[in-house]
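>>> need a structure here:
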Amino acid sequence: MRLASAVAATLALMPALVGAQESGRTPSHCVALAGGMPLLQKASWRDPVPDETVRLSFVNHATYLIQTARGLNLATDYTGRLGVDLIPDVVTMNNAHSTHFTANPDPRIPHVLPGWEEDGSPADRYLDLGEILIRNVPTTTRDFRGGERDFGNSIFIFEAAGLCIGHLGHLHHEPTPEQYAMIGRLDVVMVPVDGGLTLDHPTLIRALQRFRSSIVLPMHWFGEGTLQRFLDGMSGSFRTSRPGTSELEVSMRSLPAEPTVIVLEPRWLR
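Below is the predicted model of the structure:
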């Protein structure tokens, strides 16, 4: 059964590979291994992004700004606020809590991708903008009464510059084998690390090891204590770096040789 699921997941990803070839986008390594030199570049979100590179800026809570070399701007778990009047080309949202979405996204935003459907069916998002491909894997969330809400969250995956970048949203359960197969390897992953409202730390760490991520970017942390507990749990298998900045430039060439947790400081754009 697991083999069949993995084969089905691989077939489902084939359009992404074909699309990459047709658009000129460097194919990502979501379903392959990645290596690289332990070199990470820091820059301002206003600077041009170098070729074959992606810039990630930690804005606030679960919102990251993702920028590409040709000038695309994408905001994750978008709440309607970034700190400046920047209109992203794409926003993704989840609605487990109001801090992960807005009910009134700016109408100037070309592509708004909610991670849920109002009728409870699984969201199916697949947006190929040439330089970047965005897709999702729906997951189940808990409700406030202790019950389950099927497909209430989406893990969004961004494929650009040969990288596979994941944002786990408001993840409540470890992915199933089928979901792991659909997600693939995540070179870079943005993870909620509060350990209570979202996935508990032992389960989250197990998932991150399964993703074989080179870079883990914490988000959704409520104070230094919560963050430090997560870092302590990761210390056995991941290095930790805290460069003291909010932005990070990543390329296939600059992925660290050892899996690394990089703590970016949340800061509104300015």
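>>> CA atoms for contacts and neighbours, from now on please.
Fine.
>>> any chance you could map the strands in this structure?
Taking DSSP state E as the test, the strands found in the chain are 54-60, 63-68, 73-75, 90-93, 111-114, 126-128, 132-142, 148-160, 163-167, 188-192, 215-219, 239-241, 247-250, 260-262.
>>> any idea how far M190 lies from M219?
When distances are taken as C-alpha to C-alpha, to the nearest Å, M190 and M219 turn out to be 7 Å apart.
>>> ok, for H173, nearest residue in space, not its chain neighbours?
Closest residue to H173 in three dimensions, ignoring its sequence neighbours and counting by C-alpha to C-alpha, 6 or more residues apart in numbering: L199, at 6.1 Å.
>>> What about the one you found, how many residues nearby?
With neighbours defined by other C-alpha atoms under 10 Å, the count for L199 comes to 20.
>>> Please apply the same query to D232.
11.
>>> do the same with L13
The burial metric for L13, expressed as a neighbour count using other C-alpha under 10 Å, is 18.
>>> Could you also give me the structure for this second sequence? I'd like to compare it with the first:
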Amino acid sequence: MDIRYLGHSSYQIKTKTGTIVCDPFTSKDPQLGLKFPRGIVADVVTISHDHADHNGVVGVEGQPFILKEPGEYEIKEINFFGIQSFHDEKEGQERGMNTIFLIEAEGISVCHLGDLGHTLTSDQVNELNEVDILMIPVGGTYTLDAKKATEVVNQIEPKIVIPMHYQDGDAQLSLANVELFYQEMGKEKKEALDKLSIKESDLVEEEPQIVLLNKRN
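Next up, the predicted model:
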């Protein structure tokens, strides 16, 4: 499995049977101010919620299946589980709903939290079961900040944590730097990778390891 960072909260996941893009953003969103990379192809696109910085399907090539709603799906021998959550701490009253997606392929489970706005309930933790790789917002502003993100990591206990929704130097949106998340987690920041290439047998860490990925241009 190969994972690449496309910017903001968007990742491309390549498996042996298909390619997934999570939460592509719209290049024309003035609030975000980022350009979605060209030439991104997918078989499946997951969308956590219908805001312009997370639902830019138009930028993804390949006529992909679009998954937005909670439920169970199987596409290209990949299992998807959509879990209902909220974009805020007031059960969606401020910013609406958010769908968490758990993706299972090649014996690896990847969880993309979208714009989760709260710590998880016990039912949500049970639905997620065992997560190998967690993609989690950490920069605050409409979603989890570093402290809340650390609480969620401790709830889920993944093997690998990939931060998203933080200030990467290009976004116009006011977000916190990823360093604050490292501080809350008590981890030393390591050099970012261009992509994460991983197989099931690699997942042996007992404590969550943070993996930072360079944005694809």
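>>> And the TM-score between them?
Remark: TM-score between the superposed chains equals 0.81 [TM-score structural alignment, normalised by the length of structure 2]; 200 aligned residues with a C-alpha RMSD of 2.5 Å.
>>> Name the stretch among the strands of structure 1 that sits most buried.
Neighbour counts (mean count of other C-alpha atoms under 10 Å) averaged over each of the strands of structure 1 peak at strand 163-167, with a mean of 27.
>>> In structure 2, what sits opposite P110 of structure 1 in the alignment?
Structural alignment (TM-score structural alignment) places P110 of structure 1 against P64 in structure 2.
>>> quick one: that match from V41 of structure 2, how far?
With distances defined as C-alpha to C-alpha, the gap from P64 of structure 2 to V41 of structure 2 amounts to 8 Å.
>>> now swap in C22 of structure 2 and tell me
Relative to V41 of structure 2, C22 of structure 2 is positioned 12 Å away (criterion: C-alpha to C-alpha).
>>> Could you do L213 of structure 2 as well?
From L213 of structure 2 over to V41 of structure 2 (counting by C-alpha to C-alpha), the distance is 19 Å.
>>> So which of those two has more stuff around it?
A side-by-side neighbour count of L213 of structure 2 and V41, using other C-alpha under 10 Å, places L213 first with 21 against 17.
>>> returning to that earlier point: residues near the match of P110 of structure 1, how many?
Other residues within reach of P64 of structure 2 by the criterion other C-alpha under 10 Å amount to 17.
>>> residue contacts, it?
Contact analysis of P64 of structure 2 by C-alpha atoms under 8 Å, 6 or more residues apart in numbering lists A42, D43, V44, V45.
>>> any chance of those in TSV, plus distance to S9 of structure 2?
Supplementary listing: those in TSV, determined by distance: C-alpha to C-alpha, whole Å:
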residue	distance to S9 of structure 2
A42	16
D43	18
V44	16
V45	13
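>>> ok, the alignment partner in structure 2 of H220 of structure 1 to E104 of structure 2 distance?
If you follow H220 of structure 1 across to structure 2 using TM-score structural alignment, you land on H165. For H165 of structure 2, the distance to E104 of structure 2 (C-alpha to C-alpha) stands at 23 Å.
>>> Distance of the residue nearest to G96 of structure 2 when sequence neighbours are not counted relative to Q124 of structure 2?
Ranked by C-alpha to C-alpha, 6+ apart and with sequence neighbours excluded, the top spatial neighbour of G96 of structure 2 is H87, at 5.6 Å. The span separating H87 of structure 2 from Q124 of structure 2 equals 14 Å under the rule C-alpha to C-alpha.
>>> show me what contacts the residue nearest in space to the middle of structure 1?
Of all residues in structure 1, the one closest to the mean position by C-alpha atoms, centre = their mean is H167, 1.9 Å from it. The contact partners of H167 of structure 1, by C-alpha under 8 Å, 6+ apart, come to T76, I155, F156, I157, V189, M190, V191.
>>> What does the first one correspond to in structure 2?
In this case it means T76 of structure 1. Counting by TM-score structural alignment, T76 of structure 1 lines up with C22 in structure 2.
>>> before we move on, what about the second one?
Residue mapping for I155 of structure 1 onto structure 2 gives I100, with TM-score structural alignment as the criterion.
>>> thinking again about what came up before, is it correct that the match of T76 of structure 1 is in contact with H8?
No: C22 of structure 2 is beyond contact range of H8, at 10.7 Å (criterion: C-alpha atoms under 8 Å).
>>> Now H201 of structure 1: closest residue in space, sequence neighbours ignored.
Nearest non-adjacent residue to H201 of structure 1, counting by C-alpha to C-alpha, 6+ apart: G195, 5.2 Å away.
>>> Then A149 of structure 2?
Closest residue to A149 of structure 2 apart from its sequence neighbours, by C-alpha to C-alpha, 6+ apart: V138 at 5.6 Å.
>>> do you know how far that neighbour is from V161 of structure 2?
As for V138 of structure 2, its distance to V161 of structure 2 is 11 Å (criterion: C-alpha to C-alpha).
>>> How about L134 of structure 2?
When distance is defined by C-alpha to C-alpha, L134 of structure 2 is 5 Å away from V161 of structure 2.
>>> cool, and L196 of structure 2?
Looking at L196 of structure 2 against V161 of structure 2, where the rule is C-alpha to C-alpha, the gap reads 11 Å.
>>> what distance separates the biggest helix by length in structure 2 from the centre of its chain?
Ranked by residue count under DSSP state H, the longest helix found in structure 2 is helix 146-156. Once both centres are worked out by C-alpha atoms, centre = their mean, to the nearest Å, helix 146-156 of structure 2 turns out to sit 14 Å from its chain's centre.
>>> So which bits of the lengthiest helix in structure 1 are buried?
For structure 1, the helix that runs over the most residues, judged by DSSP H, is helix 2-23. Buried residues in helix 2-23 of structure 1, counting neighbours by 16 or more other C-alpha atoms under 10 Å, are found at S5, A6, A9, T10, L13, A16, G19, A20.
>>> What's N126 of structure 2 aligned with over in structure 1?
Going residue by residue (TM-score structural alignment), N126 of structure 2 aligns to A181.
>>> typo on my end, K14 of structure 2
The equivalent of K14 of structure 2 in structure 1 is Q67 (alignment by TM-score structural alignment).
>>> didn't that match look like it was pressed against F58?
No: taking contacts as C-alpha under 8 Å, Q67 of structure 1 lies outside contact range of F58: 11.8 Å.
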